[in-house]
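Engineer: Sequence unavailable; structure follows:
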């Protein structure tokens, strides 16, 4: 029963935030009668809400529970002052992310005034191989996970996306040496991302912070000191 309820919740996405009962059943791959019963229970608990249009949406109660996740809430709380400082200084997009399996999960994003549009959102997931934060987190991931990612299919988002495993291994080695990662037009044709690692008190990389600017407006060498300074400040706040 729990697994079926989770399949219903998993049917929602950024592209499909509101679903009819039949759409919900189709996306969850469950019988309509089952979805009707479980959706009613989820609405009663607050995990789902049903609007006047009859469509279901994720409920506020689920957001309340999700906000208790320590890797997201505690990290975000400690990091937010430094992310805001970086945003105010640069007026660019600032992002904070963690690794969940073979994907990046964004726990905070501050959009700069007039900054280049980005595809990421808080709570959204992305490939480790394309974004600046993803490259940082992959560079410091266990070797077996790196191999899993690099030997599997690597998604291409733009003509500039690096998909060759040998080239990616070289990039990850550079990240470990330089202390920052660069994603140049790998996600969109007009964006440059520079990211740096955040460490916990044991020295492990637990997150990554990045600046995303319009391609051609700044160089990675100019952005790296700003990002690394913010990452070190967040690390100190975490007890590193």
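Structural biologist: Structure received. This is a predicted model, so every value here is computed, not measured.
Engineer: contacts and neighbour counts: CA atoms only from here.
Structural biologist: Noted.
Engineer: For stretch 151-163, measure first residue to last.
Structural biologist: Using Cα to Cα, to the nearest Å, the end-to-end distance of stretch 151-163 comes out at 10 Å.
Engineer: Then stretch 153-161?
Structural biologist: 13 Å.
Engineer: For residue 46, give me its contacts.
Structural biologist: 59, 60, 61, 62 (Cα atoms under 8 Å, 6 or more residues apart in numbering).
Engineer: Derive a PyMOL selection command for the buried subset of those residues.
Structural biologist: A single PyMOL command selects the buried members of these (16 or more other Cα atoms under 10 Å):
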select buried, resi 59
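Engineer: Dump the contacts of residue 46 into TSV; add distance to residue 154 as well.
Structural biologist: Shown next, in TSV, are these (distance: Cα to Cα, whole Å):
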residue	distance to residue 154
59	34
60	35
61	36
62	32
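Engineer: nearest to residue 73, of the contacts of residue 46?
Structural biologist: Comparing the contacts of residue 46 against residue 73 with Cα to Cα places residue 62 closest, at 14.3 Å.
Engineer: Any buried residues in the longest helix seen in the chain, and which?
Structural biologist: Longest helix of the chain, by residue count under DSSP state H: helix 70-90. Neighbour counts over helix 70-90 (16+ other Cα under 10 Å) mark 72, 75, 76, 78, 79, 80, 82, 83, 84, 86, 87, 90 as buried.
Engineer: show me where this protein has strands.
Structural biologist: Along the chain, counting by DSSP state E, strands occupy 18-19, 48-50, 56-58, 93-100, 103-110, 125-127, 181-184, 191-199, 205-214.
Engineer: Take these and lay them out in JSON lines including distance to residue 7 and mean neighbour count.
Structural biologist: Below are the strands of the chain laid out as JSON lines (distance: least, Cα to Cα, whole Å; neighbours: other Cα atoms under 10 Å):
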{"stretch": "strand 18-19", "distance to residue 7": "14", "mean neighbour count": "20"}
{"stretch": "strand 48-50", "distance to residue 7": "13", "mean neighbour count": "20"}
{"stretch": "strand 56-58", "distance to residue 7": "13", "mean neighbour count": "20"}
{"stretch": "strand 93-100", "distance to residue 7": "19", "mean neighbour count": "24"}
{"stretch": "strand 103-110", "distance to residue 7": "19", "mean neighbour count": "23"}
{"stretch": "strand 125-127", "distance to residue 7": "18", "mean neighbour count": "19"}
{"stretch": "strand 181-184", "distance to residue 7": "34", "mean neighbour count": "27"}
{"stretch": "strand 191-199", "distance to residue 7": "33", "mean neighbour count": "28"}
{"stretch": "strand 205-214", "distance to residue 7": "28", "mean neighbour count": "26"}
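Engineer: Which one, of those strands, ends up nearest to residue 222?
Structural biologist: For these, the distance to residue 222 is smallest for strand 191-199, at 9.8 Å, taking Cα to Cα.
Engineer: Comparison target below:
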């Protein structure tokens, strides 16, 4: 059993070696990133290819379609996305900005859906990608309505600096979250990426617990971002009513 567990952990470390922007990696790159001997990586890659978790390319290896298929079977985010999509599309049409839906995973947010604005790329995030909670409007919208223990965990992990404007003082973050609770709107003012402003609002289920957040983001001024807040809040209230039904 220990050997099986060890093999599984090593195989998963190969999959985890892929990062945003990695279309494919060589066997050597995979082994180095996973901290495995090349011979071990070669053996495990063979198993993963047979299971379709990895696919061979002319120049290396890439993640396989089996992972894509399984990802779409994860129930909660998929069901949330299906319910939220009409509201996201309305918000996208109204604002003509990039619209995001995200859930919490540990002390990060994971993007469940992203509707891109024409001619205004948002390169630092993608559906299925993750960012820290403390420097994103989506994360702050969720964190503000989560149990205090989660904020303690976020602070204990260190408030990683993403840009010069990232909040790194725990007291400043607590003050910011108190303001989020007052207005039910959270902002990211170039805290996750310079030039980007984001406006987010929380989503609640029938128990009144925060389950996700919705946002609008773009290369816009702070005043423009604030003008988008009513549309984001309206979408979050309507969607929360749907989730509570």
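Structural biologist: Thanks, I have the structure now. Here the structure is a predicted model, which is why all the values come from computation and not from measurement.
Engineer: After superposition, what's the TM-score here?
Structural biologist: Once superposed, the chains reach a TM-score of 0.94 (TM-score structural alignment, normalised by the length of the first structure), with 239 aligned residues with a Cα RMSD of 1.5 Å.
Engineer: returning to that earlier point: tell me the helices and strands packed up against the longest helix of the first structure.
Structural biologist: On a contact count with 3 or more Cα pairs under 8 Å, 6 or more residues apart in numbering; DSSP states H and E, helix 70-90 of the first structure meets strand 93-100, strand 103-110, helix 220-237.
Engineer: Redo these as JSON lines? Include distance to residue 44 of the first structure.
Structural biologist: Formatted as JSON lines, those follow (distance: least, Cα to Cα, whole Å):
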{"stretch": "strand 93-100", "distance to residue 44 of the first structure": "30"}
{"stretch": "strand 103-110", "distance to residue 44 of the first structure": "28"}
{"stretch": "helix 220-237", "distance to residue 44 of the first structure": "40"}
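Engineer: Out of those, the one nearest residue 52 of the first structure is which?
Structural biologist: For residue 52 of the first structure, the closest of these is strand 103-110, at 30.8 Å, according to Cα to Cα.
Engineer: Which stretch of the second structure lines up against that closest one?
Structural biologist: Aligned using TM-score structural alignment, strand 103-110 of the first structure spans residues 108-115 in the second structure.
Engineer: And residue 234 of the second structure? What does it align with in the first structure?
Structural biologist: Match for residue 234 of the second structure (TM-score structural alignment): residue 229.
Engineer: Tell me how far its match lies from residue 179 of the first structure.
Structural biologist: From residue 229 of the first structure to residue 179 of the first structure the distance is 11 Å (Cα to Cα).
Engineer: The first structure: matching residues for stretch 175-184 of the second structure?
Structural biologist: So stretch 175-184 of the second structure is aligned with residues 170-179, judged by TM-score structural alignment.
Engineer: swap in stretch 126-137 of the second structure?
Structural biologist: The aligned range for stretch 126-137 of the second structure is 121-132, by TM-score structural alignment.
Engineer: From one end of the matching stretch to the other, what's the distance?
Structural biologist: Stretch 121-132 of the first structure end-to-end distance (Cα to Cα) = 15 Å.
Engineer: Buried residues in it, which are they?
Structural biologist: 121, 124, 125, 126, 127, 128, 129, 130, 131, 132.
Engineer: wait, isn't the second one in contact with residue 109?
Structural biologist: Spelled out, that is residue 124 of the first structure. No - between residue 124 of the first structure and residue 109 there is no contact under Cα atoms under 8 Å: 10.4 Å.
Engineer: rewinding a little: the match of residue 234 of the second structure - how many residues pack around it?
Structural biologist: 14 (other Cα atoms under 10 Å).
Engineer: Please apply the same query to residue 9 of the second structure.
Structural biologist: Neighbour tally, residue 9 of the second structure, other Cα under 10 Å: 11.
Engineer: Quick check: the aligned residue for it in the first structure?
Structural biologist: Per TM-score structural alignment, residue 9 of the second structure is aligned with residue 3.
Engineer: Stretch 100-115 of the first structure: how far from the chain's middle?
Structural biologist: Here the centre of stretch 100-115 of the first structure is set off from its chain's centre by 5 Å, with Cα atoms, centre = their mean, to the nearest Å.
Engineer: Ignore what I typed, I meant stretch 229-236 of the second structure.
Structural biologist: 20 Å.
Engineer: Same check on stretch 182-201 of the first structure?
Structural biologist: 12 Å.
Engineer: what does stretch 156-164 of the second structure give?
Structural biologist: Offset of stretch 156-164 of the second structure from its chain centre (Cα atoms, centre = their mean): 16 Å.
Engineer: And stretch 199-206 of the first structure, by the same measure?
Structural biologist: That offset, for stretch 199-206 of the first structure, works out to 19 Å (Cα atoms, centre = their mean).
Engineer: Same question for stretch 156-173 of the second structure.
Structural biologist: 18 Å.
Engineer: how long is it from one end to the other?
Structural biologist: Stretch 156-173 of the second structure: ends 13 Å apart by Cα to Cα.
Engineer: Stretch 112-130 of the second structure too?
Structural biologist: Using Cα to Cα, the end-to-end distance of stretch 112-130 of the second structure comes to 10 Å.
Engineer: neighbours around residue 239 of the first structure, how many?
Structural biologist: By other Cα under 10 Å, 12 other residues sit near residue 239 of the first structure.
Engineer: give the contact list for it.
Structural biologist: Residue 239 of the first structure neighbours (Cα under 8 Å, 6+ apart): 200, 201.
Engineer: Pull up the gap between the alignment partner in the second structure of it and residue 84 of the second structure, please.
Structural biologist: Using TM-score structural alignment, the partner of residue 239 of the first structure in the second structure is residue 244. Look at residue 244 of the second structure and residue 84 of the second structure: by Cα to Cα, they are 13 Å apart.
Engineer: Ok, residue 92 of the second structure next?
Structural biologist: 12 Å.
Engineer: same question, residue 30 of the second structure
Structural biologist: With distances taken as Cα to Cα, residue 30 of the second structure is found 37 Å from residue 84 of the second structure.
Engineer: What of residue 101 of the second structure?
Structural biologist: As for residue 101 of the second structure, its distance to residue 84 of the second structure is 8 Å (criterion: Cα to Cα).
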